[in-house]
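Engineer: predicted model, plus sequence, below.
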Amino acid sequence: MKKKIILNVIGLRCPEPIMLIRKTMRNMKNNETILIVSDDPTTKRDIPNFCYFMEHQLLKHDIKVKPYRYLLKKGL
């Protein structure tokens, strides 16, 4: 059974969400997924860039209304 990892960063502002995402993902195994919930508009730009540079996958995102939701898969 896969464990569900949910990271709630509502109320936090840049750069805190990315710092917490990075810290959490360091402790994950490759191919595990994490759901991130945020209300910071800068995450719409920051999370895709984070995934690109850190070689993670942004599997899904919902950024039409707050709270924003991002589903990431840990890469290398």
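Structural biologist: Thanks, I have it.
Engineer: rest of the way, CA atoms for contacts and neighbours
Structural biologist: Will do.
Engineer: quick one: secondary structure of I36?
Structural biologist: The assignment at I36 comes out as strand when based on DSSP: H, G, I helix; E, B strand; the rest coil.
Engineer: let's bring in a second one:
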Amino acid sequence: MSDATLYDLKGLKCPLPVLKTRRRLADMQRGDELCIETTDPLAVIDVPHFCSQDGHALVETVKLENGHRFRIRKG
């Protein structure tokens, strides 16, 4: 996971993972990375769309046993 901050969003349903990710990224510097973990099945659609819309880079998507981990670089 290197230097990215881990943000645990497991158990939250759409749209909360994206809303909380947006809020957390707002306090970060351009180029900083944030890893989020979520159990929301819609996150595989919502997170890439959010990154594209807000100008962030989706660096990595990892399937976990109970969800996904996304590494996002703030744009």
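Structural biologist: Arrived safely, thanks for sending. All values reported here derive from a predicted model rather than from experimental measurement.
Engineer: count of neighbours near L34 of the second structure?
Structural biologist: The local packing of L34 of the second structure (other CA atoms under 10 Å) involves 22 other residues.
Engineer: alignment lookup: it to the first structure.
Structural biologist: With TM-score structural alignment as the criterion, L34 of the second structure lines up with I34 in the first structure.
Engineer: contacting residues for that match?
Structural biologist: Residues in contact with I34 of the first structure (CA atoms under 8 Å, 6 or more residues apart in numbering) are K4, I5, I6, L7, L71, L72, K73.
Engineer: switch to 7 Å and redo it
Structural biologist: For I34 of the first structure, the contacting residues are I5, I6, L71, L72, K73, by CA atoms under 7 Å, 6 or more residues apart in numbering.
Engineer: what's the answer for V47 of the second structure, then?
Structural biologist: V18.
Engineer: please apply the same query to the one 10 residues further on.
Structural biologist: Remark: with contacts taken as CA under 7 Å, 6+ apart, A57 of the second structure is in contact with C51, I72, R73, K74, G75.
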